[in-house]
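In: okay, structure incoming, though there's no sequence with it:
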């Protein structure tokens, strides 16, 4: 039965991707097959082997430890405002640690640890998938650095890209999440699903691009690894550290503002719909998205709740949906929990389309016009990538 739902989930992704494909005759089946096989290997090792489970547990424990270290700075600044154990203040306990994690990312970037990992992991991915040096490098970069910062790592190349290559890197940016927010996610959903989804999403975005946006990278279009990782002017250490800390704080405040607005809006809509139609807005969304959840392998008893969470993420953001899931988790089956937890780990929502368009515009006005033209296809592709990731994770539950 699990394999039947793996097939239906894949058929859903491929069918929708085929309908909106820019070149149906040249869909890259071989590249897709290689990357899908790699996803099966990764997910099997992560979720179905003792060693993989222990590694994921260690990673989750490490991020939990980082959250504890972040509490030192939070306690110093906010003092008695920090709620005692057993209660929670979302902004302090979940969002504020992003500042500390961002500082660590800055340090690792400054001492060339992250550039080394990105460079050679991207090289290995390109050797396996043959997606192109730029696409492979960027897919790994965005899973570590996040956006909009990740676009700055390829700012010299963006003006030179054709629309198809530009689509692929933007889809990767929407399908991945930054290392700075992983600890925050792990406060809301199980860490093993967060880490597994990060790995799978890198490949899911590229697989969907092979359907929606197929192309070949010729020798004349190829960008060498040395060009992508060339030395940049090095700023003083404490200036870099300060910049990353401020970026982390701005991110935390931005997420908090969006949560206040979106959660209040959803609450308003739920109250209004319940008063007028005797059914909440989120329940209506749940029924609309429930067929998709069913085809992904979500048990029938969970499809309405999971469908509602899928819609909430698309219309608001992943933090809002994860907050709702945190409250609902005990009511869902283990399989339903696994699929929706993995699905939510990405930036695929309407607001991020604007962020990406703005990021590209700051680098190239001309290219931002191209992004604006395919923005809805970009959101659809990133959502399909999340569906693919959730479907694969569901295979093991």
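Out: Perfect, I can see it now. Being a predicted model, the structure only gives us computed values, none of them experimental.
In: from here on, contacts and neighbour counts on C-alpha atoms
Out: Fine.
In: tell me the secondary structure at the residue nearest to residue 371 when sequence neighbours are not counted.
Out: Leaving aside its sequence neighbours, residue 371 sits nearest to residue 357 (C-alpha to C-alpha, 6 or more residues apart in numbering; 6.1 Å). Reducing the assignment at residue 357 to three states with DSSP: H, G, I helix; E, B strand; the rest coil gives helix.
In: ok, and here's another one to check against it:
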């Protein structure tokens, strides 16, 4: 029965994409089919084969180990406040984790590492090699292949910087694919944060890798290519060095990481306070009808529980899972993963549901990100602002569906 539900989930996700297609007659079956096949093969390799499990298990441990080095800098600056073990021995284990003193240093450290990799050319090489592979298998254009692969490593706007020279001449379908890829993936810096929340690193790495072909497949259903691409068969990065030397790259990375970290903190304070206010109002209204427990989670859980169920979440857990999925879309993935943290620590949901949610929440697809992408990409190429605005919410839906597809495959193979 579980297998049947998962297969039905895949059909429903593809059906939603098809119903929302801009031009159903123009859908290229080969491009879509190869994208979905690649996503399935990646899922099977990562989640079912001994080699895949070993590789991604090792990657997960390696990433976690590298991230742990940020603690050394944090402890030097903040002392015991950055040591959750020692702090927990005084205040209790549940109070040992102080968000500011653990998350900000991690984001700064990851931003620093990414800048080093860019300066020495390692990141560009990895992105270009993977993009060439994606271009060869799916026969998509160079620009959209580069953008989608970049999205698995950097932020949603930073990924578009990789293809800045091509933005003016990109087709509407290419723009749609690039935006969808950015909505379906998360950046390395924030991925590090979710690992600290208790989400398995191998799930997050797998989700970002699987999202690239999945996002392209869904995007090509919802906005098929009907124009001539300028970069068909061309995969070449045109990103020069941004820093004078490696010390400059490290310094800039630390500054960028601090900006991102402070932005994350401000966003969390605002969103969590707003959610608390909404829950208070809804609870007061529900109390009049004898249901004081009524809140935003009740509404979002009801709206998204059906999606959670067809993705493989057991029905008795679907409402709670759906609430997190809805929070991710309405607020953002950071708030959703933060709400998932105590659930992981308390073992309040099954391992299968936690695996599905790890994939489903992995992506920048939320209402606020629509504005970020339109504003950020149009700053790179102002002539495309109207096109970006036209595609924004359609790409948001496509990115969400791509993440749900990865989550459904994870549920099928769990």
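Out: Arrived safely, thanks for sending. Everything numeric in this text was worked out from a predicted model, so none of it was measured.
In: give me the TM-score for this pair.
Out: The TM-score (TM-score structural alignment, normalised by the length of structure 1) is 0.95; 396 aligned residues with a C-alpha RMSD of 1.8 Å.
In: show me what contacts the residue nearest to residue 371 of structure 1?
Out: The neighbourhood of residue 357 of structure 1, defined by C-alpha atoms under 8 Å, 6 or more residues apart in numbering, consists of 368, 371-372.
In: what's the match for it in structure 2?
Out: By TM-score structural alignment, residue 357 of structure 1 lines up with residue 374 in structure 2.
In: cool, residue 376 of structure 1 as well?
Out: Residue 376 of structure 1 maps onto residue 393 in structure 2, by TM-score structural alignment.
In: if I pick that match, what's in contact with it?
Out: residue 370.
In: buried residues in the host helix or strand of it?
Out: Element membership for residue 393 of structure 2 (DSSP states H and E) is helix 385-413. Under the neighbour-count criterion of 16 or more other C-alpha atoms under 10 Å, helix 385-413 of structure 2 has 385, 388-389, 391-413 buried.
In: so how far does it sit from its counterpart in structure 1?
Out: Here the mean offset of helix 385-413 of structure 2 against structure 1 after fitting is 1.1 Å, by mean C-alpha distance after the TM-score superposition for structure 1.
In: my read is that residue 214 of structure 1 contacts residue 30, right?
Out: No. Residue 214 of structure 1 lies out of contact with residue 30 (C-alpha atoms under 8 Å); the separation is 11.7 Å.
In: between the two, which one's more packed in?
Out: Taking neighbours as other C-alpha atoms under 10 Å, residue 214 of structure 1 and residue 30 compare with residue 214 leading, 22 against 11.
In: confirm that the more buried one sits in a strand.
Out: No. Going by three-state DSSP, the assignment for residue 214 of structure 1 is coil, not a strand.
In: identify the residue of structure 2 aligned to it.
Out: Superposed on structure 2 with TM-score structural alignment, residue 214 of structure 1 falls opposite residue 224.
In: you'd agree that match is up against residue 18?
Out: No. The pair residue 224 of structure 2 / residue 18 is not scored as a contact, 10.6 Å apart, by C-alpha under 8 Å.
In: residues contacting the match of residue 214 of structure 1?
Out: Neighbour list for residue 224 of structure 2: 21-24, 26-28, 173 [criterion: C-alpha under 8 Å, 6+ apart].
In: how about 10 Å then?
Out: 21-28, 31-32, 172-174, 176-177, 217-218 (C-alpha atoms under 10 Å, 6 or more residues apart in numbering).
In: same question, residue 188 of structure 2
Out: Residues 107, 110-111, 114, 151-155, 204-205, 208 are the ones in contact with residue 188 of structure 2 under the rule C-alpha under 10 Å, 6+ apart.
In: that one matches what in structure 1?
Out: Residue 188 of structure 2 maps onto residue 179 in structure 1, by TM-score structural alignment.
In: is the most centrally placed residue in structure 2 part of a helix or strand, or is it coil?
Out: Nearest residue to the geometric centre of structure 2 (C-alpha atoms, centre = their mean): residue 363, 2.0 Å. At residue 363 of structure 2 the chain is in coil, as set by three-state DSSP.
In: that one is in contact with residue 403, isn't it?
Out: Yes. Counting by C-alpha atoms under 10 Å, residue 403 is a contact partner of residue 363 of structure 2 at 6.9 Å.
In: what sits in contact with each of these two?
Out: 181, 183-185, 207-208, 211.
In: name the nearest residue to residue 309 of structure 1, sequence neighbours excluded.
Out: residue 321 is the one closest to residue 309 of structure 1 (C-alpha to C-alpha, 6+ apart), at 5.4 Å.
In: wait, what's in contact with that neighbour?
Out: 188, 263, 306, 308-315, 340-341, 344.
In: quick check: it is in a strand.
Out: No. Judged by three-state DSSP, residue 321 of structure 1 forms no part of a strand; its state is helix.
In: to which residue of structure 2 is it aligned?
Out: By TM-score structural alignment, residue 321 of structure 1 lines up with residue 336.
In: could you measure its match against residue 247 of structure 2, distance?
Out: 36 Å (C-alpha to C-alpha, to the nearest Å).
In: and residue 34 of structure 1, how many neighbours?
Out: Residue 34 of structure 1: 15 neighbours (other C-alpha under 10 Å).
In: what helices or strands is the helix or strand hosting it leaning on?
Out: Per DSSP H and E, residue 34 of structure 1 falls inside helix 29-48. Packing contacts for helix 29-48 of structure 1, counted by 3 or more C-alpha pairs under 10 Å, 6 or more residues apart in numbering; DSSP states H and E, involve helix 50-78, helix 113-129, helix 191-212, helix 375-394.
In: thanks a lot, catch you later.
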